[in-house]
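# I'd like to go over a predicted model; first the sequence, then the structure.
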Amino acid sequence: MPEISAPAPDFTLPVTGGQTVTLSALQGTPVVLFFYPRDDTPGCTKESIGFSEHLDAFKAAGAAVYGISRDTMAKHDKFAAKHNLTVPLLSDEEGKVTEDYGVWVEKNMYGKKSMGIERATYLIDAAGNIAQIWRKVKVPGHVEEVLDAVLTL
């Protein structure tokens, strides 16, 4: 699991809109990666809408923002269209990135254990190092907290 000040694990993933994103190609720009469990669930929808609503403020601060889950691109495209999301969504179908970032964890829901994505956010500085990590994120107020952290970089 990456730690603060460590280089962020590099990746190339497909993104909504039909392109791909390579993290190392974004060097020189702060990057926010928010990992979420699944498209179109209540918490994930609220979080994605929140980042979309604040996307212009992140851009004004010079930062790029991406949501990541293991959903397919088809599901991402449907999710983005349904909720008018403007934040780009990356598909980690094979799970390598969620594992590299330590967010693929055992969960316990109503006594049943299963593997899934822990809601987490990574702020990566312009040099490509991890500046801040939020684990077990609670959605209310989170987007604003991340934006404040970007503004203090």
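Sure thing, it's come through.
# all contacts plus neighbour counts: C-alpha atoms, from now on.
Will do.
# List the contacts of stretch 6-25.
2, 73, 76-77, 88-92, 97, 100-101, 124, 128-130 (C-alpha atoms under 8 Å, 6 or more residues apart in numbering).
# same thing but 7 Å
Contact partners of stretch 6-25, identified using C-alpha atoms under 7 Å, 6 or more residues apart in numbering, comprise 2, 73, 76-77, 88-92, 97, 100, 124, 128-130.
# From the residues you listed, pick the one nearest Ala57.
Nearest to Ala57 among the contacts of stretch 6-25: Pro88, at 14.9 Å, using C-alpha to C-alpha.
# separation between the spatially closest residue to the closest one that is not a sequence neighbour and Gly28?
Excluding the flanking residues, the one nearest Pro88 by C-alpha to C-alpha, 6 or more residues apart in numbering is Tyr66, at 5.3 Å. Plainly put, Tyr66 is 16 Å away from Gly28 if you go by C-alpha to C-alpha, to the nearest Å.
# Comparison target below:
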Amino acid sequence: MKLEVGDQAPDFRLKNQDDIEIGLKDLISKRIVLYFYPKDNTPGCSIEAQDFTEMLHNFAQKGVVVVGISPDSPKSHKKFIQNKELKHILLSDPDRSVASSYGVYGKKMMYGKEVFGIIRSTFVIDTDGRIQKVFYNIKAKGHAKEVLENL
């Protein structure tokens, strides 16, 4: 089930790249750009993550924290951050339960075949924990700029 603007953002508590648990309630002192991506160190995911890092200062100026979530392990996230010089939080959702609660785990087309996986999507969450903006099934290139322009 997909979330819509005005819905309460599903709560979560996941480990970050340093194996420290972070929850939605720890982040909502600011607005949050929460983006879901399929896999660390893959071309599209690298482009998206690097774009968010390059624009992190612009997001911070608008009072927004950027957080990425994928099924990869904290160890994988740490390598991804080091390899791509990322500067934002990455959270590990190994059982895809958080992705499912946000409606971003399901059937998708990949190389002409229907598969189950993470559907690249982004949510802007306000300080009350409500969804302000939804971007489902997006393209990696240029997405960070699109999100920034919609804040």
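That came in fine, so what should we check first? These figures come from a predicted structure and were not determined experimentally.
# The contacts of stretch 6-25 of structure 1 in strands, which ones?
89-91, 124, 130 (DSSP state E).
# Show me which of those are buried.
Applying 16 or more other C-alpha atoms under 10 Å to those, the neighbour count classes 89-91, 124, 130 as buried.
# Reformat the residues you listed as JSON lines; add distance to Pro14 of structure 1.
Shown next, in JSON lines, are these (distance: C-alpha to C-alpha, whole Å):
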{"residue": "Leu89", "distance to Pro14 of structure 1": "8"}
{"residue": "Leu90", "distance to Pro14 of structure 1": "6"}
{"residue": "Ser91", "distance to Pro14 of structure 1": "6"}
{"residue": "Ile124", "distance to Pro14 of structure 1": "19"}
{"residue": "Ile130", "distance to Pro14 of structure 1": "22"}
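# Centroid-nearest residue for structure 1?
For structure 1, the residue sitting closest to the mean C-alpha position, by C-alpha atoms, centre = their mean, is Phe34 at 2.0 Å.
# got a list of what whatever residue of structure 2 lines up with that one touches?
With the correspondence set by TM-score structural alignment, Phe34 of structure 1 lines up against Tyr35 in structure 2. Shown here is Tyr35 of structure 2, whose contacts under the criterion C-alpha under 7 Å, 6+ apart are 67-69, 121-123.
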